[in-house]
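*Asks:* Below is the sequence, then the predicted model.
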Amino acid sequence: MPAALDNLLAISDRLGDPMALEAKRGERLENTRQVAVRNGVAVVPVVGPIFRYANLFTEISGATSTQVLATDIQQALDDPKVKAIVLNIDSPGGVASGINELAELIYAGRDRKRIVSYIGGTGASAGYWIASAASEIVIDEASLAGSIGVVVEAVVEGENATGRKRY
């Protein structure tokens, strides 16, 4: 859209360099597939269906593999420049094999760095399992989260908050 292009060009002009658009996204974390680091925060995308192993299908279709996620999260945990990790989740779930091990890695990693799950879109099934291992889950108002058999108790904050709600 023309307005969106104008906005991108304005950002580029403001920073004096067309490469500034790339810098806004953050720097790629070395030895990872998709992790970007911005101001000491590593953003790990958990997007699309989740499978255990990466292959050509996961690359082409935009799916995620627990194998790649584990490698990327471990790299972020080990990197001293990374102070916190955000799991950027938009996944309907996927294959259950490998999810438990990945969730255990995330859960244990909370002792080393702050790990926050952000669900912007869908965080269901295996996607929700991964999210639940983090210290905190932030869910966009228009997002879907949960899974079969999951009960969530949330503290509702804000102007019209009534306290705890069970969903």
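*Replies:* That came through fine.
*Asks:* only C-alpha atoms for contact and neighbour calcs from this point on.
*Replies:* Noted.
*Asks:* how near is the nearest residue to Val138 once chain neighbours are set aside to Pro45?
*Replies:* Nearest residue to Val138, sequence neighbours excluded (Cα to Cα, 6 or more residues apart in numbering): Tyr118, at 4.7 Å. Look at Tyr118 and Pro45: by Cα to Cα, to the nearest Å, they are 10 Å apart.
*Asks:* shared neighbours, those two?
*Replies:* Shared contacts of Tyr118 and Pro45 (Cα atoms under 8 Å, 6 or more residues apart in numbering): 87-89.
*Asks:* circling back: just the element for the residue nearest to Val138, please.
*Replies:* strand 114-124 (DSSP states H and E).
*Asks:* by contact count, what packs against that strand?
*Replies:* The contact analysis (3 or more Cα pairs under 8 Å, 6 or more residues apart in numbering; DSSP states H and E) places strand 114-124 against strand 84-91, helix 126-132, strand 136-139, strand 144-146.
*Asks:* hey, where'd the strands end up in this protein?
*Replies:* Along the chain, counting by DSSP state E, strands occupy 27-28, 36-38, 41-47, 50-51, 64-65, 84-91, 114-124, 136-139, 144-146, 153-156, 163-166.
*Asks:* Against that first model, consider the following:
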Amino acid sequence: MWALEPQTLAIGADILRRKLSGVAFSGKDLHTELGIATPRERQQSREANIAVIPILGIIEQRAHSLGSSVESIEAAFDSALASKQFDGILLDIDSPGGSVPGVPELAEKIRDARDTKPVLAIANSLAASAAYWIASAAKEMWVQKSGETGSIGVWAMHIDESER
């Protein structure tokens, strides 16, 4: 089950069809074709003690090469929340969404923590579907002028390859 922006889902389905027909893809090729940014590490703002947690590319429950995992986002969030070094947390999002497992729990954790420490989110430049679900749990959400946000839609897809 996917909470993924429809265009990205269609591109992913096309990639899967080609892979099933024997076309080889590298991780770099997949990043390029899907338009996924190069992963960034968590950062600290020097002017204010804000933990910046990047949420980039396709979201999956566990670590993968095409984006962010719920596990890594949650670990960075827990660390920033517990740290006395940070006064707030910024979710820096550029994601079309991804798979559903783990996302509702992460959003609930963010929502529950936002009174402990300010949690803000920015669509920089895309927060769609599962990414929007996560962002909407923050105390405030911003969108850059050229940014996009999208609905929380859930898709299931079946590709019939029986004729091949």
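*Replies:* Looks like it came in fine. It should be emphasised that the depicted structure is a prediction, and the values quoted were computed from it without experimental measurement.
*Asks:* Any idea what the TM-score is?
*Replies:* Here the TM-score for the pair of chains, by TM-score structural alignment, normalised by the length of structure 2, is 0.65; 112 aligned residues with a Cα RMSD of 1.4 Å.
*Asks:* quick one on the thing from earlier: the helices and strands packed on strand 114-124 of structure 1: which one's closest to Leu105 of structure 1?
*Replies:* Leu105 of structure 1 lies closest, by Cα to Cα, to one member of those: helix 126-132, at 9.8 Å.
*Asks:* which part of structure 2 lines up with the closest one?
*Replies:* On the basis of TM-score structural alignment, helix 126-132 of structure 1 is assigned to residues 130-136 in structure 2.
*Asks:* and the shared contacts of Tyr118 and Pro45 of structure 1 as CSV, adding neighbour count and distance to Ala36 of structure 1?
*Replies:* Output for the shared contacts of Tyr118 and Pro45 of structure 1, formatted as CSV (neighbours: other Cα atoms under 10 Å; distance: Cα to Cα, whole Å):
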residue, neighbour count, distance to Ala36 of structure 1
Leu87, 24, 11
Asn88, 21, 11
Ile89, 24, 14
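*Asks:* between those residues, which is closest to Ile50 of structure 1?
*Replies:* So of the shared contacts of Tyr118 and Pro45 of structure 1, ranked by how close each gets to Ile50 of structure 1 (Cα to Cα), first place is Ile89, at 10.9 Å.
*Asks:* Just give me the match in structure 2 for that closest one.
*Replies:* Aligned partner of Ile89 of structure 1 by TM-score structural alignment: Ile93.
*Asks:* I'd say its match and Asn124 touch.
*Replies:* Yes - contact criterion Cα atoms under 8 Å: Ile93 of structure 2 and Asn124 qualify, at 5.4 Å.
*Asks:* what angle do the strand holding Tyr118 of structure 1 and strand 84-91 make?
*Replies:* 0 degrees (axes from the mean of the first three to the mean of the last three Cα atoms, to 10 degrees).
*Asks:* Centre-most residue in structure 1?
*Replies:* Among the residues of structure 1, the one closest to the centroid is Asn88, at 1.7 Å (Cα atoms, centre = their mean).
*Asks:* For the strands of structure 1, give me a markdown table that also has distance to Thr71 of structure 1.
*Replies:* Shown next, in a markdown table, are the strands of structure 1 (distance: least, Cα to Cα, whole Å):
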| stretch | distance to Thr71 of structure 1 |
| --- | --- |
| strand 27-28 | 14 |
| strand 36-38 | 14 |
| strand 41-47 | 11 |
| strand 50-51 | 14 |
| strand 64-65 | 10 |
| strand 84-91 | 14 |
| strand 114-124 | 15 |
| strand 136-139 | 21 |
| strand 144-146 | 25 |
| strand 153-156 | 31 |
| strand 163-166 | 34 |
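*Asks:* now for the ones you listed, which one comes closest to Asp72 of structure 1?
*Replies:* Asp72 of structure 1 sits nearest to strand 41-47 of all those, at 7.4 Å, using Cα to Cα.
*Asks:* Packing partners of the closest one?
*Replies:* strand 36-38, helix 66-78, strand 84-91.
*Asks:* Kindly reformat the helices and strands packed on strand 114-124 of structure 1 as a markdown table containing distance to Ala108 of structure 1.
*Replies:* As requested, these are exported to a markdown table (distance: least, Cα to Cα, whole Å):
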| stretch | distance to Ala108 of structure 1 |
| --- | --- |
| strand 84-91 | 13 |
| helix 126-132 | 12 |
| strand 136-139 | 14 |
| strand 144-146 | 22 |
